[in-house]
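K.L.:
need a structure here:
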Amino acid sequence: MMKTKHLVLLLVCMATIFTACMKNNNDYPGDQGNFDAAAQFTKDTVAIRAYVKAKNIPALKDEKTGLFYQIITPGTGSVNYSGSTSLTVNYTGSLLDGTVFDSSKGTAVTFKSLGSLIRGWQVGIPLIQPGGRIRLIMPSGLGYGNATGYPFPPNSNLDFTIDVLSAQ
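P.N.:
This next block holds a predicted model:
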């Protein structure tokens, strides 16, 4: 009888401990637990297609990644981009509603490595050479995904215009 009581008490304690350790996804904004990346990608693609059409932007789509891009000026040279390529750029980043969330404001900014930048830049920048200008319209997964803490909502599609001044 005493063993049964101890066993039941032990099971209740273990259940309480496991329940207390489980996290409620509603308590952790940006938590990936219930996030459906494929559904978000589809939603993003529909929104970007509508945006490109409404703004009459002659953008192409990289079918492998979903990045929409417009090469405004191709630039010159033969830089073979890699993750360690250093870039000096001017850029403006906005949301599809036109809200500018970041800009170099005409002052050149140097990034030590292409590989340290968001995936949309890693895919798009190698499409041009120094002296070139490109517009990158990216689904949220190529930007900041469903992360919180940025000056825009999670799952935001981003529109960057980037002038590559130099690349090494």
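
K.L.:
from here on, contacts and neighbour counts on C-alpha atoms
P.N.:
OK.

K.L.:
which residue lies nearest the spatial centre of this protein?
P.N.:
Centroid check for the chain by C-alpha atoms, centre = their mean gives Gly143 as the closest residue, at 1.4 Å.

K.L.:
from Ala38, how far off is it?
P.N.:
Counting by C-alpha to C-alpha, to the nearest Å, the gap between Gly143 and Ala38 amounts to 15 Å.

K.L.:
mind listing the helices for this protein?
P.N.:
Remark: helices of the chain, listed N- to C-terminal, are 2-21, 37-55, 119-124; assignment by DSSP state H.

K.L.:
turn those into CSV, columns for mean neighbour count and distance to Asn90.
P.N.:
Rendered in CSV, the data for these read as follows (neighbours: other C-alpha atoms under 10 Å; distance: least, C-alpha to C-alpha, whole Å):
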stretch, mean neighbour count, distance to Asn90
helix 2-21, 10, 47
helix 37-55, 15, 23
helix 119-124, 19, 13
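
K.L.:
would you do the same for the sequence below? I want to compare the two.
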Amino acid sequence: MRMRHYFGLLSLLAVTFFAACNKNDKPAQPFDPAKQAETDEQLIREYIAKNNITGTVKDATSALHYKVLAPGIGGDTMKLNDRMNVSYKGTLLNGTVFDEGDKTRLSEARLDQLIEGWKIGLRKITKEGKIQLFVPSALGYKNSATGKIPANSVLIFEVTLHNYYY
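P.N.:
You can find the predicted model right below:
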């Protein structure tokens, strides 16, 4: 009886092993940053057109698209080591809100600790300015999922920069 159980268990393991080794399985495609950048650019342009968003600009040195909603006051922009008080809302292209915060939430964060899209975008406005950022995945969380954000996600932020300081 015991021998029959061992033989049955061994047979089950063998079937499971060979079923898992299906020859039709394709290996995972390696991540291609250039192809992802093209996809992100197309998704951002389609989103802007579909939502009738006018006045957007594409940053000259990156793939970030943005729209300054209010330029702010004063002439000085943030430095990378500045801390900030902001209000923000982050969404995915499908409208899912993945994060939002009031003006105290990031009061201890420095700009250089945030995603590249914010490092570039928040330097386009000054104190009390407001901006909408369309962040391609390479300037966000890249091909890594984090929290509610899937890998390779384009992110949309609306950010009000209340104040910044060193």
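
K.L.:
the helices of the first structure: which one's closest to Asp163 of the first structure?
P.N.:
Asp163 of the first structure lies closest, by C-alpha to C-alpha, to one member of the helices of the first structure: helix 119-124, at 11.7 Å.

K.L.:
looking at the second structure, where would I find the counterpart of that closest one?
P.N.:
Aligned by TM-score structural alignment, helix 119-124 of the first structure corresponds to residues 116-121 of the second structure.

K.L.:
residues in contact with that stretch?
P.N.:
Applying C-alpha atoms under 8 Å, 6 or more residues apart in numbering, the set of residues contacting stretch 116-121 of the second structure from outside is Leu64, Tyr66, Leu80, Leu111, Asp112, Ile131, Leu133, Val135, Pro136, Leu139, Gly140.

K.L.:
can you tell me which of the residues you listed is nearest Thr56 of the second structure?
P.N.:
Tyr66 (5.4 Å).

K.L.:
so what's the closest one closest to, chain neighbours aside?
P.N.:
Once its chain neighbours are removed from consideration, Tyr66 of the second structure has its nearest residue in Leu133; the separation is 4.5 Å (C-alpha to C-alpha, 6 or more residues apart in numbering).

K.L.:
can you tell me which residue in the first structure aligns to that neighbour?
P.N.:
Residue pairing (TM-score structural alignment): Leu133 of the second structure is matched to Leu136 of the first structure.

K.L.:
so that match sits against Asn157, correct?
P.N.:
No: when contacts are counted by C-alpha atoms under 8 Å, Leu136 of the first structure is not listed as touching Asn157 (10.3 Å).

K.L.:
based on its surroundings, how many neighbours for the closest residue to Ala59 of the first structure other than its chain neighbours?
P.N.:
Across the structure, with C-alpha to C-alpha, 6+ apart as the measure, the residue nearest Ala59 of the first structure apart from its sequence neighbours is Gln70 (4.6 Å). Other residues near Gln70 of the first structure number 19, with proximity taken as other C-alpha atoms under 10 Å.

K.L.:
what sits against Ser116 of the first structure?
P.N.:
For Ser116 of the first structure, the set of contacting residues under the criterion of C-alpha under 8 Å, 6+ apart consists of Gly83.

K.L.:
10 Å - rerun?
P.N.:
Ser116 of the first structure makes contact with Gly83, Ser84, Thr85, Ser86, Gln122, according to C-alpha atoms under 10 Å, 6 or more residues apart in numbering.

K.L.:
circling back: can you select the buried ones among the contacts of stretch 116-121 of the second structure for me in ChimeraX?
P.N.:
The following ChimeraX line selects those of the contacts of stretch 116-121 of the second structure that are buried, judged by 16 or more other C-alpha atoms under 10 Å:
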select :64,66,80,111,131,133,135,136,139,140
